[in-house]
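>>> Okay, here's the prediction I keep looking at, along with the sequence it came from:
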Amino acid sequence: MPKLKTHSGASKRFTKTASGKFKRGHSKMRHILTSKATKTKRKLGGSALIAKSDTYNVARMLPYA
C-alpha cells in the first residue's frame, strides 16, 4: 500500500495533543486589532480544540499526526 499524503494546509493549522484531540488557533487576530477589546484579543490569542464533529475529517487529512 502506498504512503498517504498529508494535507499541507491542515498540517499548518492543526496539531495533535497527547490525548489524541486536535488543537487549532482562533481567527480574526491578524490585523485591525485597534478596534477589538483587550479581553477579546486575549481570548483569541489562545488555542482551542476543534469540534468533535470535525475530528474525523481532520484526522483523515493528517494521517501521521
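Everything's here; your move. Numbering: from 1, shown residues only.

>>> From now on I want contacts and neighbour counts done on CA atoms only, so please keep to that.
OK.

>>> Helix, strand, or coil at the residue nearest to the spatial centre of the chain?
Central residue of the chain (C-alpha atoms, centre = their mean): Arg24, 2.2 Å from the mean position. Assigned by DSSP: H, G, I helix; E, B strand; the rest coil, the conformation of Arg24 is strand.

>>> Does it touch Lys12 like I think?
No. With contact defined as C-alpha atoms under 8 Å, Arg24 does not reach Lys12; the gap is 9.7 Å.

>>> one more structure, for comparison:
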Amino acid sequence: MPKNKTHKGAAKRIRVTGTGKLVREHTNNQHKFEHKSSSRKRRISGIEVLSPADNSRMKKLLGL
C-alpha cells in the first residue's frame, strides 16, 4: 500500500487544536476592508470550529 498524501489545500486552511477539534478561519477576511462595515469585520474575525458533519471528511484529507 502506498502512503496517504496530505491534501495541501486543506492543510493550509484547517488546523487541529490541542483537544483534537478542527478549526478554520472565516471567509472574506483577507483584503478590501475599507468596503466592509465594522460590525462585519468583527463578525468575520477569529476562528470557528468546523461543523461535525465535515469532520470525518476533513480528517481524511489531513491524514488524521
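Looks like it came in fine. The shown structure was predicted, so the numbers you read here are calculated from the model rather than taken from an experiment.

>>> Now the common contact residues for Arg24 and Lys12 of structure 1.
Common neighbours of Arg24 of structure 1 and Lys12, counting by C-alpha atoms under 8 Å, 6 or more residues apart in numbering, are absent.

>>> about what we covered before: residue in structure 2 paired with the residue nearest to the centre of structure 1?
Counting by TM-score structural alignment, Arg24 of structure 1 lines up with Arg24 in structure 2.

>>> ok, that match - contacts?
13-15, 47-50.

>>> now it: how far from Ala10 of structure 2?
10 Å (C-alpha to C-alpha, to the nearest Å).

>>> show me what contacts the closest residue to Thr17 of structure 2 other than its chain neighbours?
Residue nearest to Thr17 of structure 2 in three dimensions, not counting chain neighbours: Val23, with 7.2 Å by C-alpha to C-alpha, 6 or more residues apart in numbering. Shown in contact with Val23 of structure 2 (C-alpha under 8 Å, 6+ apart): 14-17, 47-50.

>>> Show the buried residues in the residues you listed.
14-15, 50 (16 or more other C-alpha atoms under 10 Å).

>>> Now, those that are in strands?
Using DSSP state E, 14-15 are the members of the buried ones among the contacts of Val23 of structure 2 that sit in strands.
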